[in-house]
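Undergrad: attaching a predicted model along with its sequence, questions to come.
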Amino acid sequence: MKPIKIIGAKQNNLKDITVEIPKHKLTVFTGRSGSGKSSLVFNTIAAESERLLNETYSTYIQNQLQHYDKPIVDRIENLPVSMIIGQDRIGGNSRSTVGTISDIYSGVRLLWSRIGTPFVGYSMDFSFNNTNGMCKTCDGLGYIEDIDLNELLHFDRSLNEDAINFPSFSPDSWRGKRYLYSGLFDNNKKLKDYTKEELDTFLYQEPFKLKNPPSNWPKTAKFEGLIYRFRRSFLINDTYEKKKFIKDVNRIVTEQVCPDCHGKRLNDKILSCKINDLNIAEFCDLTIDDEIQFLKEIMDDKAKYIIEPLVKQLEALKRIGLGYLTLSRETTTLSGGESQRIKLIRHLNSPLTDLVYIIDEPSVGLHPEDIENINQIMLSIRDKGNTVLVVEHDPDVIKIADYCVDIGPGSGSHGGEIIFTGKYNALLKADTPTGQALSRVHQFKPNVRTASDFINIEHITKNNLKDVSTRIPKGVLTAITGVAGSGKSTLVQTGLKNRADTIYIDQKPVHATNRSNLLTYLNLFDDIRNYYSKATGLTKGMFSYNSEGACPNCNGKGVIKTELAFMSDFVQVCDVCHGDRYREEVRSAKVNGYSIVDLLNLSVDEAIGVIPIDNVNKILKSVVRTGLGYMTLGQSLDTLSGGESQRVKLSRYINESVKNHLFLFDEPTTGLHEEDFYTLKRVFDYLIDQGNTVIIIEHNLTMMTYADWIVDIGPYAGFAGGKVLYSGLPKGILQVEDSLTGKHLFRYIKNESIS
């Protein structure tokens, strides 16, 4: 069988590489963070497969699909249709649950409509998104939203004094003027002095046309009360503006469980229908583990054909470590790892074959106990006659590969080359960063730090935690461990996240566009543009490609995109600025021998000392300490890997002024190669040396061996977890019989394979 052949790949940092990938095998792509793995697998192979598939559809259909630019590669041969399973969260909204996204809820609805008693309706009537089934009070959401007037309003101010405490309702905004210009109120009168009638009009008046509006009132506009307008603009729909002002919306809006359905989403008629004393909402609130048991106890021959496939679907979720979830869990609350596994399981029963499945770090969010399950799913997909390509760092996933492609040797411009291809056993002996990391023997850190004091977390009752207490040592590195869903995040976020001294750094990517770069994120570009402006006499705006300095031909984008009606968009480098984004007079203006373009093309390592501004150099040195010295100053943030994003966020805090804080990291090794852990460890050591406390929620065994203290939650997920199994020095966990973490640490130190 002919392999997939990539010839002359030059996407991003790839250095004109050629590689063959065997079909109907599981190939793992390894390498340092930022080495070029994603550039090859996602930006080249997956993008070209998707692009070519889209071109087979009609023009009308193509216009409805995502457009993929042609990757920079000479050619790709024998390329199958791809299925891409990324780490991005499933998304959705409050109406989307694990049950609806997996389509399992359809079978559950059918079951209750067929054998539930009393009979109350057909399958669709059991949907909380259907008007016949939903609770009318909350429209099937399970909660109602209320507005806190004391947060929305400054009652001791007048309208002229900015009485509405929300950004888009200031007196000079168009929304604010709808109250100032209405003629209905004394704009200098404090809100606390309004009569009841005035306050009711101001807050609750439904839209109406003003009879004799002032001259500055818009001709076609209607007046509507503030609460009426606020609900319409920020509560009813997930609008762009709601997302833009989400912090202020969350400050003002409180959620309360619906007083009528008590969070069940359905009306009383539907909830009266039961099977073995449970209504459909109560069933969906069970964990998947308990739902399987419940369904197996139903003795009804008529329902067999419904129950058997339902049990099969639920057992598939259990098999990949999601038995702790409930079908009623909103998809917006799922982690990236949970979302990825739900997407993966949907493909397991697909009859399609001869596809290439491209999977991005399936180990993310998984405890070693759960990795064996995800491995079996991927091998099953391969065994059905598919090709599986996996980008991965975890040793326990790499071990199952039929074939390995190692990319490196370093990151950014120091990577982008194929440094090894072959079988796993050969990779162990290879002189590459991955080979060295995989063959290393691990031990607990010999000298652990002693705590200066302890932080007490007391009586936490939330989700699966029931009156849980523990203590976290100060001035050391603590790892919070346990299987996915055991209660780790609930414990530390509830107990610690809202403390004034806590700095929380999660694994979400930096939200950015191709117009934002490393300097803009670090708030350094202003200082640099001021410096260039003073030195050259050009205005500050001229040194921004988002402002006056933008190349007039490409508007500062560096590329020209031509929309072709019958084909994909054609993108080419701007032939005026040659991709540099700036006007000619800006590109030719130099300071200390560097134009602004030259500066943006420098790596962080190269740029230190070029601009004589202490704050700039200090922060760039912080970036270097996180291992990102290879990044260029002008690199678009939307090109960063997950590991790079997290370290960019971390670099903001690596300075002498950050002391006596509690740093809380959610899986800081996400997206990191084992060789990059040394950089992370040095950063943690630096923070602790500055008098800070570092807590990591972590699944990675290598990072656990470096901890000074371990708090293990478990033993299992959901309601079978939620207990503190161990709290103490790391090596003590090996003696805890119920600890799955202890079990895997023991075999890791013994250098044994996962079992």
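TA: In hand now; what should we look at?

Undergrad: use CA for all of it now, contacts and neighbours both
TA: Noted.

Undergrad: so where do the strands sit in the stretch 201-350 of the chain?
TA: Remark: strands assigned in the stretch 201-350 of the chain by DSSP state E, counting those that start in this stretch are 253-257, 274-275, 278-279.

Undergrad: in addition, the following structure is provided for comparison:
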Amino acid sequence: MIAGIADGFVGRNARGPMHENEGRSTASCIRIRGARQHNLQGLDVDLPTGRFIVVTGVSGAGKSSLVIETLYAEGQRRYVETFSPYARQFFERLDAPEVDEVEGVLPAIAIEGGTSVRTSRSTVGTLTEIADHAKWLYARAARLFCPGCGEEIVPHTPETVAADLRRRFAPAARLAVLFPLPVPERLPAETVRAGLAAQGYARVVARTPAGDGNWWWWVVQDRFRLETIEERRLLEALEAAFAQGQGRLAVADWDELRNRLGEPAETGEPLFCERIPAREYRRERYCGACDRTFFDPSPGLFSFNSPVGACPTCRGFGRVIGIDWDKVIPDPSLSLRRGAIRPWQGGFSAQCQQELEMLAPAAGVRLDVPWRELSEAERRWVLEGDPDWIDWETSWPQHWYGVRRYFEWLESKSYKMHVRVLLSRYRSYTVCPDCHGARLKPEALAWRLIAADEAPPPGRLPGHDLPELFALPVEEAAAFVRRCAAGIQGKTLRQVFEEIETRLSYLCEVGLGYLTLDRASRTLSGGELQRIHLTTALGTSLVETLFVLEEPTAGLHARDVARLIGAIRRLVDLGNTVVVIEHDPQVIAAADWVIDLGPGAGAQGGRLVAEGPPAAVAAHPASLTGAYLGGRLRVQAERTPREVGEILGCDSTGRASTT
């Protein structure tokens, strides 16, 4: 039976078969002598290093006492002692186990189960460190799209401007290249024109406001017909305009410009206009259609844990706490007079109900109609107050303050305990109204990662911004990242893509491909959390380290057990030692070494029953685990099914049985 279970586990014998005497020297094993932690009975055991070891046995036999509270505790304690006293205060300190001697122990990492995550900022992406790589990736490889018009924004050079002109204008179009010249308000126009003439510039088409009373004079750098101009002359004109305009230039259709502004004046002030009728280009990231400037991104812009990138409204949480109107008005079938507004139906707030009934008739608000039948204007008046409201000193009691200002007044009194209790009854978390749960600033959402082969449908921007990528299931996110990496040339970017793709593939291998990277860690089950920690350990590529896992198959579908074993085998192949507390026969059969504790639980346990390769344990006559592995015992699968009523103690009619 043991051979049948082990079939199909690739890598099971990749390092050669193990024998019972293998790994017994102090140089290649961890020696534990006289372990007495909890119910351990002076246990002596050797664990071969660089192997996949399973510790099994009946519940209460002392598995956790041996693996967690003896082996891991001693390894972690010795590792922490290598640091300075100042550094030790930042580490978790475990008590020294009751044991005579532990030799050859490695630096230990416990990948524990259970939902021990306390912060709501933690997500699957942060736990696996994918978020750290992704923010760097978006800062270097993402492309910017204007939130207003959806047009891609790139820093312009003379070459990119020339290409854009040939794409936007007809070949026969007559174009003019303009640059802005800053002119102080009190500088005489003739002085400015004389200075321009000295440099060879004769035409100024218009002036636009530059703020603080100053002006932009738009000077003609060159005019040409697009189909006849030489590429060299075009690039020289654009380069000169960028230089004169301090990184800014504009290109206009000359005929359209003259039709709208008239022939440029040769003397005096140029014609005034609010905005030049031309397409503007800048060396920086700028949207000419929306007149909006963007800045180069930093990795912090894509982190909701950084003040640089976190949404200022929700501070990167994606949710805000506020008044829940469904709790304030829980029964919309009630009228205002019958108590539709719950907090005003007793206590010191009952006076607000009287004031509402006093002012509502004058505002045309019906008091005896169910809340759900009131018009939108009537509801707005009740909740938001009179539109003419200014403040409490000037507006009350002539104008109605509204339910919202009532809660704002309570907020000002929240230093009182009973007020805080009252507020808590009517509050709840809602999605942030500004970032809509994305957690990031709008500037970060304008950057999108795009696959080379992507062809978005009309009306939709290509690729994904960071929150959209993290909202994809891990399997879909892995496929998208793989497509994006196909066209990457830079060595550094390729390494970042590989890191992200590797961690996503590890999540898929352990059966977590259905999760999303923005899933809060608090909502994960213990088994999911433990497997995520396992993929994190794989991603760090540690070697010569002791990894301890406690029942990693908990909550795992049987079809995903082989994937989990493959991930553990990867850790072992890197040169690590993995010790797993487990009952699953598939995991036991795939191990290199098995330690069976027992024979019973509590005071009857804590002893070594059998150890060795899985086949040796399966053949051991005293091992209960071996009896099931070897097929000598089996779970009774062919039992006569019992009726549900029999199990619950009732008859076929659902009544309690009297027998």
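TA: In hand now; what should we look at? These numbers come from a predicted model, not from an experiment.

Undergrad: got a TM-score for the pair?
TA: The TM-score (TM-score structural alignment, normalised by the length of the second structure) is 0.55; 406 aligned residues with a C-alpha RMSD of 3.7 Å.

Undergrad: related to what we said a few turns ago, from the strands of the stretch 201-350 of the first structure, pick the one with the highest average neighbour count.
TA: Mean neighbour count (mean count of other C-alpha atoms under 10 Å) peaks for strand 274-275 among those, with a mean of 18.

Undergrad: how much does it stray from the second structure?
TA: Superposing on the second structure and averaging over aligned pairs (mean C-alpha distance after the TM-score superposition for the first structure), strand 274-275 of the first structure comes out at 2.5 Å.

Undergrad: would you check the span in the second structure matched by that strand?
TA: Here strand 274-275 of the first structure aligns to the second structure at residues 448-449, judged by TM-score structural alignment.

Undergrad: let me know how buried the counterpart of Ile84 of the first structure in the second structure is, in neighbour terms.
TA: Counting by TM-score structural alignment, Ile84 of the first structure lines up with Ala110 in the second structure. Counted by other C-alpha atoms under 10 Å, the residues lying close to Ala110 of the second structure total 20.

Undergrad: quick one: map Lys177 of the first structure onto the second structure.
TA: Here Lys177 of the first structure stays unmatched in the second structure, going by TM-score structural alignment.

Undergrad: sorry, that was for Tyr357 of the first structure
TA: Alignment note (TM-score structural alignment): Tyr357 of the first structure maps to Phe547 of the second structure.

Undergrad: neighbouring contacts of stretch 567-586 of the second structure?
TA: Residues from elsewhere that reach stretch 567-586 of the second structure (C-alpha atoms under 8 Å, 6 or more residues apart in numbering): 5-6, 11, 49-57, 63-64, 67, 506, 509-510, 534-535, 538, 541-553, 561-562, 588, 629.

Undergrad: ok now it, how far from the chain's centre?
TA: From the chain centre to the centre of stretch 567-586 of the second structure is a distance of 29 Å (C-alpha atoms, centre = their mean, to the nearest Å).

Undergrad: what does stretch 500-509 of the second structure give?
TA: Relative to the centre of its chain, stretch 500-509 of the second structure is centred 16 Å away, using C-alpha atoms, centre = their mean.

Undergrad: same question, stretch 111-125 of the second structure
TA: Distance of stretch 111-125 of the second structure from the chain centroid (C-alpha atoms, centre = their mean) equals 13 Å.

Undergrad: what's the span of it, first residue to last?
TA: Length of stretch 111-125 of the second structure, first residue to last, C-alpha to C-alpha, to the nearest Å: 17 Å.
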